[in-house]
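Colleague: Sequence plus the predicted model coming up.
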Amino acid sequence: MDDLQMLATTLAAPEMSREAVDRGRHRLLNRMRGPVSRRRRPRVLAAMLGLTAAAAAAAVVVTTSGTTAPTATPNSPPAELSSRQILLAAARTAEARPAGSGVYWHVKTIDENKKSTSKPVRGVLETWTRRDGMRWDGWNGRVLTDDGPASPAAFQVAFTKLTSAQLQGLPTTADGLRAWIDDSIKRSKTGRVPLGAERTYVPRTLIELLYEFPAPPRVRAAAYRALAALPDVKSTGVVKGGRGLLINGGTADEQRLVFDPETSLVRSVDTTMGASYHRVTVLAAEWTNTLPKVTPHKTLPPGRG
């Protein structure tokens, strides 16, 4: 390797310590003092000085440009992911998870409700829903029956009641699922859906599809992709339980979602509505073959109405 090649290699290498730089300079000076002809030495020296000046200029460019357009290095911290990147990654994970099987769709949550003029009501809520629509409710460890067998259409998604089979047939693309939810909101028979309610009901329904209903993997993936396409979604970074997202932040109906990026499973959902809020911490959302002992009961527990 001649002198110019050695210098080029040195300049192209990663950042070096001050000692390494001094050793390299010393070696170059020794080579320059060696047995070379009087005619060649000025040319070599000029080349060295020119390359050194060019290296210094390049260092200035890198240093000044780094303040406006930083370049990633092996030692730099990873860039923070956007909400869209986080949700699209969760969609891929959700799509790869097995659908599961069992007799009952079991959801267990810690529910906390607070209305503006009341004290918070907090307890453990459980539901078991059979594929034929029969449903059991549990509250703080007691499994209760309501008023008898439910309709086969036991799953209310947005404003539409679906059977287990219909739930499996929901759209599996983000655009298709969003259009289905929009249509369900428009067709509501309650007459209480105000203009512009999509901003609230669309993300709420998409989140419910991620844990409250036994939606198949491709539908859950579509729900994550539809959330990624919403305009008012912001990442809140790594939080307790996984990744945090803020939806419709600063509005009268604000939602905070936490999910585990390793599994795509929802961990908690907080919904703030003015001075009221509803907090759900998800303990289980899975198929099971076991229904605990049932205690007959005809009225809903406190906080369920």
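Modeller: Ah, there it is.
Colleague: Only C-alpha atoms from now on, for both contacts and neighbour counts.
Modeller: Fine.
Colleague: Determine the set of other helices and strands touching the helix or strand containing Thr272.
Modeller: Assigned by DSSP states H and E, Thr272 falls within strand 266-273. With contacts taken as 3 or more CA pairs under 8 Å, 6 or more residues apart in numbering; DSSP states H and E, strand 266-273 sits against strand 253-259, strand 276-288.
Colleague: So which residues make contact with it?
Modeller: Contact with strand 266-273 is made by 210-211, 241-242, 252-260, 277-283, as judged by CA atoms under 8 Å, 6 or more residues apart in numbering.
Colleague: Make a PyMOL selection of the buried ones in these.
Modeller: The buried residues among those can be selected in PyMOL (16 or more other CA atoms under 10 Å) with this line:
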select buried, resi 210+211+242+253+254+255+256+257+258+259+260+277+278+279+280+281+282+283
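Colleague: Show me where the protein has its helices.
Modeller: Using DSSP state H, the helices of the chain run over 3-12, 18-32, 40-65, 83-96, 164-168, 174-186, 198-211, 217-228.
Colleague: want to throw those helices into JSON lines with distance to Ser268?
Modeller: Output for these, formatted as JSON lines (distance: least, CA to CA, whole Å):
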{"stretch": "helix 3-12", "distance to Ser268": "50"}
{"stretch": "helix 18-32", "distance to Ser268": "51"}
{"stretch": "helix 40-65", "distance to Ser268": "42"}
{"stretch": "helix 83-96", "distance to Ser268": "15"}
{"stretch": "helix 164-168", "distance to Ser268": "23"}
{"stretch": "helix 174-186", "distance to Ser268": "22"}
{"stretch": "helix 198-211", "distance to Ser268": "10"}
{"stretch": "helix 217-228", "distance to Ser268": "15"}
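Colleague: Need the winner for burial among those helices.
Modeller: Burial of the helices of the chain is given as mean neighbour count (mean count of other CA atoms under 10 Å); helix 217-228 ranks first at a mean of 26.
Colleague: Presented hereafter is structure B, for comparison with structure A:
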Amino acid sequence: MNPMDQLRAARPAHLDTPVDARTRAAELSAAMAGPRRDEARRARRTRNARPAWVLGGLATAAAATAVAVTLTGTGGPVPLTTPHAALSAPSSDRPVVRLSAKQVLLAAAESSLKAPATTGAYWYIESEDGSAYEAGDKVRYVVHSTGRGRTWVARSPHGTSWWVSQDLGAKPAPGSEDAWKRDGSPTTWTIDVPAPKADDKGASKRIELDDKAGRPSGNPINVGDKVFDLAGRNVSVAELRSLPATAGALKARLLQGYAGHGTESGESMDADSWLYQVTSGLLSDMPVKPAVRAAAYKVLAGLEGVRSLGEVTDALGREGQGIARAENWSGGDFERQIIIDPATGILLTDQIVAVHPSGAYAWAKPGTATWWHAVVKAEWTDDKPVKVDPPGGEPVKAGSTDSEPAKA
């Protein structure tokens, strides 16, 4: 039985069932719990159109805000947990199929080539992001802060791309409820997190978490026609659509941006870890052609150190095949994990999981997901953005300004 036949046999039947917008919205409401609203606004006002789907070093990711779907080895397998529940093979009477990482990634590449070519005025991304923090005054426990992001990226270089984020509140992580009650059942938390810049070692910043959901906030995200950060460089939709469609050429193109450190921090990063991160980000959120997606999966398959986690469940309860690679940061040893549906070539979730954390992350038990980015929808559409006007106000349908040139 070849890898694709094995994957078809193992694939949950519900993944072949189309999900309508209303069902997706209901699943979103049930699954999310919200990012920091003030940080979210600041994240989108960066100078070079670097959307929050750009992933930097661990310190940056752990303090990242929600938005709108990437070598030092650590040895054996990591005991896995998702942000919301234990990651494990789904309970089923069918036999568990464990493929190698290369088999899974090459199957995803094959599926990507079969995906229909679609078009539209906007590339639409709907996602959930979250972070785990240690909190509590009387007793320490883990709090999850998650949120929803929606992004409309204009295909036209003269269009305005728009991003809307909503803080849906924070809550104790599963398994932390008893400790939270012993702490007095607080509804707000003050958290000290590492400073996002690697050269601020030892520094921290204070964030406030609240269990109440905030109103949507948003703003334009493009600077001219530049709307994505790829490999440390701002690029346009047209540049993404012209990326090379072979693994060797794509790898060489991406490595042009490698400078020995993360794309969003000065923290040292080896080339393969950097390439794993950047390539995963491309697969997660960017409107590349099917052949380029296939090439990206082949780039990942060719990296040393990738391992298969088998069939796992992501933060939104979706089943897929897990792929992991060890990464060493100033905060200890972690794994960058992606969860994909190889039968469709869709990257469901990208997350950072603690292996041997230290320093500011010493509280995280091995297997704890400290940050995650789950893509709910990524597709071309002709539907105009649902803007927020004014920022922090109620969403309104976009008007004729969508065809006007963006202002830097």
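Modeller: All right, it came through fine. Quick caveat: nothing in here was measured; it's all calculated off a predicted structure.
Colleague: And the TM-score between these chains?
Modeller: Laid over one another, the chains give 0.64 as their TM-score (TM-score structural alignment, normalised by the length of the first structure), with 224 aligned residues with a CA RMSD of 3.1 Å.
Colleague: wait, which of the helices of the first structure is closest to Asn289 of the first structure?
Modeller: Closest of these to Asn289 of the first structure is helix 164-168, at 16.3 Å (criterion: CA to CA).
Colleague: tell me, the closest one lands on which residues of the second structure?
Modeller: Under TM-score structural alignment, the match for helix 164-168 of the first structure in the second structure covers residues 237-241.
Colleague: closest one to Asp111 of the first structure among the helices and strands packed on strand 266-273 of the first structure?
Modeller: strand 276-288 (4.8 Å).
Colleague: name the helices or strands packed onto the closest one?
Modeller: Using 3+ CA pairs under 8 Å, 6+ apart, strand 276-288 of the first structure is in contact with strand 104-114, strand 266-273.
Colleague: what sits up against that strand?
Modeller: So strand 276-288 of the first structure is in contact with 100-116, 211-212, 214, 266-272, going by CA under 8 Å, 6+ apart.
Colleague: Narrow these to those that are buried.
Modeller: For the contacts of strand 276-288 of the first structure, buried by 16+ other CA under 10 Å: 104-114, 211-212, 214, 266-272.
Colleague: sorry, back to before: so for Glu126 of the first structure, which of the helices of the first structure sits nearest?
Modeller: helix 198-211 (12.7 Å).
Colleague: That closest one maps to which residues in the second structure?
Modeller: Using TM-score structural alignment, helix 198-211 of the first structure pairs with 271-284 in the second structure.
Colleague: Tell me the gap between that stretch and the middle of its chain.
Modeller: 12 Å (CA atoms, centre = their mean, to the nearest Å).
Colleague: What's Arg307 of the second structure aligned with over in the first structure?
Modeller: That one, Arg307 of the second structure, aligns with Lys234 by TM-score structural alignment.
Colleague: I'd like the distance between that match and Val219 of the first structure.
Modeller: Taking CA to CA, to the nearest Å as the criterion, Lys234 of the first structure is separated from Val219 of the first structure by 22 Å.
Colleague: ok, now Asp132 of the first structure?
Modeller: 20 Å.
Colleague: Check Pro42 of the first structure too.
Modeller: Distance, Pro42 of the first structure to Val219 of the first structure, using CA to CA: 74 Å.
Colleague: do the same with Gly100 of the first structure
Modeller: Counting by CA to CA, the gap from Gly100 of the first structure to Val219 of the first structure is 14 Å.
Colleague: if we can go back for a sec, wait, what's in contact with the spatially closest residue to the match of Arg307 of the second structure that is not a sequence neighbour?
Modeller: Distances taken as CA to CA, 6 or more residues apart in numbering put Leu246 closest to Lys234 of the first structure, at 5.1 Å, once the chain neighbours are dropped. Contact partners of Leu246 of the first structure, counting by CA under 8 Å, 6+ apart, are 233-236, 254-257.
Colleague: ok, so of the residues you listed, who is nearest Leu125 of the first structure?
Modeller: When the contacts of Leu246 of the first structure are compared against Leu125 of the first structure (criterion: CA to CA), the nearest one is Leu257, at 18.9 Å.
Colleague: What's the match for the closest one in the second structure?
Modeller: Looks like Leu257 of the first structure aligns to Ile338 there (TM-score structural alignment).
Colleague: you'd agree that match is up against Gly322?
Modeller: Yes. Ile338 of the second structure is in contact with Gly322 according to CA atoms under 8 Å; the separation is 5.8 Å.
Colleague: Distance of Arg148 of the second structure relative to Gly260 of the second structure?
Modeller: 32 Å.
Colleague: Gln277 of the second structure now?
Modeller: 13 Å.
Colleague: ditto for Arg42 of the second structure
Modeller: On the measure of CA to CA, Arg42 of the second structure and Gly260 of the second structure end up 27 Å apart.
Colleague: Neighbour count for those two, which is higher?
Modeller: In this view Arg42 of the second structure and Gly260 are compared by other CA atoms under 10 Å, and Gly260 has more residues nearby, 13 against 10.
Colleague: and the more buried one, what is it in contact with?
Modeller: Each residue near Gly260 of the second structure by CA under 8 Å, 6+ apart is listed here: 268-271.
Colleague: what sits against the aligned residue in the second structure for Ala89 of the first structure?
Modeller: Counting by TM-score structural alignment, Ala89 of the first structure lines up with Ala107 in the second structure. Applying CA under 8 Å, 6+ apart to Ala107 of the second structure gives the contacts 3-4, 342-343, 345.
Colleague: for Pro95 of the second structure, same thing?
Modeller: Pro95 of the second structure touches Ala10, counting by CA under 8 Å, 6+ apart.
Colleague: From Leu250 of the second structure, how far off is it?
Modeller: Pro95 of the second structure is 37 Å from Leu250 of the second structure, by CA to CA.
Colleague: again with Val278 of the second structure
Modeller: Taken as CA to CA, the span from Val278 of the second structure to Leu250 of the second structure is 12 Å.
Colleague: element containing Arg8 of the second structure, please.
Modeller: helix 3-10.
Colleague: What are the buried residues along that helix?
Modeller: Neighbour-count burial for helix 3-10 of the second structure [16+ other CA under 10 Å]: 3-4, 7, 10.
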